[in-house]
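Undergrad: I would like the atomic coordinates for the input below:
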Amino acid sequence: MTLSLDILERLIAFDTVSHRSNLDLIAFAEDFLRARQFRVHRIPDLTEAKAGLYAEIGPQTDGGVLLSAHSDVVPVEGQVWTRPPFQLTRDGDRLYGRGTTDMKGFLAEMLAISDSASRKALKAPLKVLISYDEEIGCVGIDRMSARLKPLLGHPELAIVGEPTEMQIAIGHKGKRSYAAQVTGQAGHSALAPRFVSALHLALDYVAALRNLQDGLERNGSRDDSYDIPYSTIHVGRIHSGTALNIVPDSAEVLFEFRHLAEDDPDSLARMIAEAADTVTAPHPGAAFIELHSLATYPGLATAASNPAVNLTRNWSGGQVCKVAFGTEAGFLSELNIPTVVCGPGSMVDQGHKPDEYISEMQLIKCSKMLARAVNHLL
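TA: Next up, the predicted model:
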């Protein structure tokens, strides 16, 4: 545990909130892995302000185990911390700092087991992946996918180490998020009925989205493994207007849908677009709603009978579950890699919260799981 805690201390000190660069963390991981004879590939973002990393050790063959983590963390602004967020501090069994649970705890254990694997005669490869911009909609791994596909090959399984309290998550919903740009007509509020208010249009559109949500709840697919067993549509923000006495001619609605594997996201997207057309139809030439995609990631639906699930259960001792939050696992699954989500910490109790922490006991459980995974490669 000493090495993994030393690594975790270094990782927490890197302020990798998604709107900042992660290059210092990537350089640290790159140097760490190269020093242990890993074959390392840096995958820069188009802006060159960020990068992902793929590395492997052992035979240059298919098979083996892929471990995956993201490097970015959510902001601390607006939260009240009683401890320095970018400094690892201890209180009993708890290790505090932004990202300890989501998900630098797993990343630290991933690098620590890489050190151990570098001293073993592996018969199958250990592969590790570090991404960026996961917290803003799995944007980074989406951009990395074209470069990753020929590098990854066909691992026997992939473990994405998001916090599941070391349970084995085999499913989560997919997600698409949008900005709806609403255009109406400006005018003096004294003559408001003569104009088409963009704010009114936006509210009508929100009502239409709520009706779609009601329909999904009543008639959509269901999976009782989830806390919310149906696909959902959520509106998170509306912005419109400049002054009380001006009819607003523009508005913006930010919203998302999260879909079960059984619900076709393209069909949901068409229903959402049709709802926009229905709202603007009574005002030809005077009202418009344009939908702009912000981010998208696929869901995960790994069969409980998949050998990857049984292997991970044997290594972790956890139970099979599904999780409410999204991960990068769906991207790996779409590359035909059997994928599960299993990592230390609790997203519900610790993730994204002030005074985020992870228990040392959870890290020990993760360390033991990864040690068994490496032994599988011998």
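Undergrad: okay, CA-based contacts and neighbour counts for the rest of this
TA: Noted.
Undergrad: center of this structure - which residue?
TA: For the chain, the residue sitting closest to the mean C-alpha position, by CA atoms, centre = their mean, is T327 at 3.8 Å.
Undergrad: just checking, what packs against whichever strand or helix holds V235?
TA: Using DSSP states H and E, V235 maps to strand 232-240. The helices and strands touching strand 232-240, judged by 3 or more CA pairs under 8 Å, 6 or more residues apart in numbering; DSSP states H and E, are helix 198-219, strand 250-259.
Undergrad: next, the second sequence, to be compared with the first:
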Amino acid sequence: MTDIQTKTAQTKNPSQAALDWIERLIAFDTTSRLSNLALIDDIAAYLAQHGVASDKIYDPTGKKANLYATIGPRDVGGIVLSGHTDVVPVDGQPWTSDPFKVVQRGGRLYGRGTSDMKSFIALCLALLPEMLKQPLSVPLHFAFSYDEEVGCLGVHGIIDFVKQGGPAPRLAIIGEPTEMQVVNAHKSVCACNTTVHGFEAHSSATHQGVNAIQVAGELIAEMNRIQREYQKPEYCDPRFEPPYTTITVGEIHGGTARNILARECRLVWDVRAVKPEHDQAILEAVKRYGAEQLEPAMKRIHAQAGIETQMVAYVPPFLPVGDNPAESLALKLAGQNSTQAVAYGTEAGIFHVGGIPAVVCGPGNIREAHKPDEYIELSQVAEGEAFLHRLIAFCRDGGSRSFLEQAA
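TA: Next comes the predicted model:
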């Protein structure tokens, strides 16, 4: 066991500041359909109290914002600490406690966003005084985004801000829950919506109408057939779990009554691909099946009946590269010798495409995300805090500049 691993193993309890910040952030209901401005304003005020300026990068509605702040010299490329502020809904989930109030039980902190991923943001904020205690040779940049959960929408504004003259980092650490394992690859996410336009009629006269729900069912059956095709060994990548590309229908909306053929049905679905070419191939296959196998019969009954499918968001895959300074640094700080791959998408691929080498490494386990009674282990919070302490020490070291200059 290395010195770093020994130190981590001995670090079981997070600081009170970290616990306080987790509680503070969880109390904000930042479900993606809502504004995150109250949370962003709270963080900005806290930074200002410590003399740290921040920039807010708003969405087109002005109701959501990213936050970008630099601790340390602004003329030296530094390290981004990236986290998303939004969380998934709790609607209909059987929580045993208030999801927006942290409850500690049995060495765990329960609450929406504890694992995914407000605990990482909380650790960054809790360690701000430590970052300011002594000058950093290399700056740390906070990049806290909106709408990651609905397609990594907000982070594009951060990339644009940097490209337009904001303090430019050399690499990024995305603190998604990996149990502090260093991750250098993840699947892409192709988010799609399909709307089936039917034609209403009485349910006793099915020959006179087009039932959009039943047509949508045929389309789902075809998606399932395509899914089985992509489970064949030649399409798989064993680094991922599961090792194949997946197709998931997450929402179905349609119909008005039992005895009316549905006029419309909407499917909300996604593809998570192990290989970049799978996304477009599957999207085109679904469109083609609708156009060639389903629409002709629909249009014989009503000319305006049909199927529309569009991609509404895309998260690029995060692919390993031969010389990734973010990966090298994270392995050094974590005391690890190998990297992992994950099935879920993150903002890492977007940073990487934007010219900023990235890595994924953060506290918590993705298995607990999006579930009722989401939680994070206290030991994971402590391990994440220890990792950031080592990062701060690295950024104070005079040699850190040369490391980042080599990464340029």
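Undergrad: TM-score for this pair?
TA: Scored by TM-score structural alignment, normalised by the length of the first structure, the superposition of the two chains gives a TM-score of 0.91; 377 aligned residues with a CA RMSD of 2.3 Å.
Undergrad: got the helices and strands packed on strand 232-240 of the first structure as a markdown table, with distance to I228 of the first structure and mean neighbour count columns?
TA: Shown next, in a markdown table, are these (distance: least, CA to CA, whole Å; neighbours: other CA atoms under 10 Å):
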| stretch | distance to I228 of the first structure | mean neighbour count |
| --- | --- | --- |
| helix 198-219 | 9 | 18 |
| strand 250-259 | 10 | 22 |
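Undergrad: pull the number of nearby residues for E56 of the first structure.
TA: Here the number of neighbours of E56 of the first structure (other CA atoms under 10 Å) works out to 25.
Undergrad: ok, now how distant is the residue opposite it in the second structure once aligned from V80 of the second structure?
TA: With TM-score structural alignment defining the correspondence, E56 of the first structure maps onto T70 in the second structure. Here the distance between T70 of the second structure and V80 of the second structure works out to 9 Å (CA to CA, to the nearest Å).
Undergrad: list residues touching both of these two?
TA: Between them, T70 of the second structure and V80 have L140, H141, F142 as joint contacts when contacts are counted by CA atoms under 8 Å, 6 or more residues apart in numbering.
Undergrad: what's the match for the first one in the first structure?
TA: It stands for L140 of the second structure. When the first structure is aligned by TM-score structural alignment, L140 of the second structure is paired with L126.
Undergrad: related to what we said a few turns ago, could you pick out the buried ones from the shared contacts of T70 and V80 of the second structure?
TA: Restricting those to buried positions leaves L140, H141, F142, with burial counted as 16 or more other CA atoms under 10 Å.
Undergrad: ok, back up a step: beyond the strand holding V235 of the first structure, next helix or strand please.
TA: Proceeding N to C from strand 232-240 of the first structure, the next assigned helix or strand is strand 246-247, under DSSP H and E.
Undergrad: of all the helices and strands packed on strand 232-240 of the first structure, which lies closest to L152 of the first structure?
TA: Of all those, strand 250-259 sits nearest to L152 of the first structure, with 27.3 Å by CA to CA.
Undergrad: so that closest one matches what in the second structure?
TA: Matched against the second structure by TM-score structural alignment, strand 250-259 of the first structure falls on residues 264-273.
Undergrad: just give me the match in the second structure for L332 of the first structure.
TA: Residue correspondence, TM-score structural alignment: L332 of the first structure in this structure matches F351 in the second structure.
Undergrad: gap between its match and Q280 of the second structure?
TA: 21 Å.
Undergrad: same check on Q214 of the second structure?
TA: In this view, Q214 of the second structure and Q280 of the second structure are 25 Å apart by CA to CA.
Undergrad: what of P233 of the second structure?
TA: Shown here: P233 of the second structure relative to Q280 of the second structure, a distance of 20 Å by CA to CA.
Undergrad: K56 of the second structure contacts N66, correct?
TA: Yes - applying CA atoms under 8 Å as the test, K56 of the second structure and N66 come out as touching, 5.6 Å apart.
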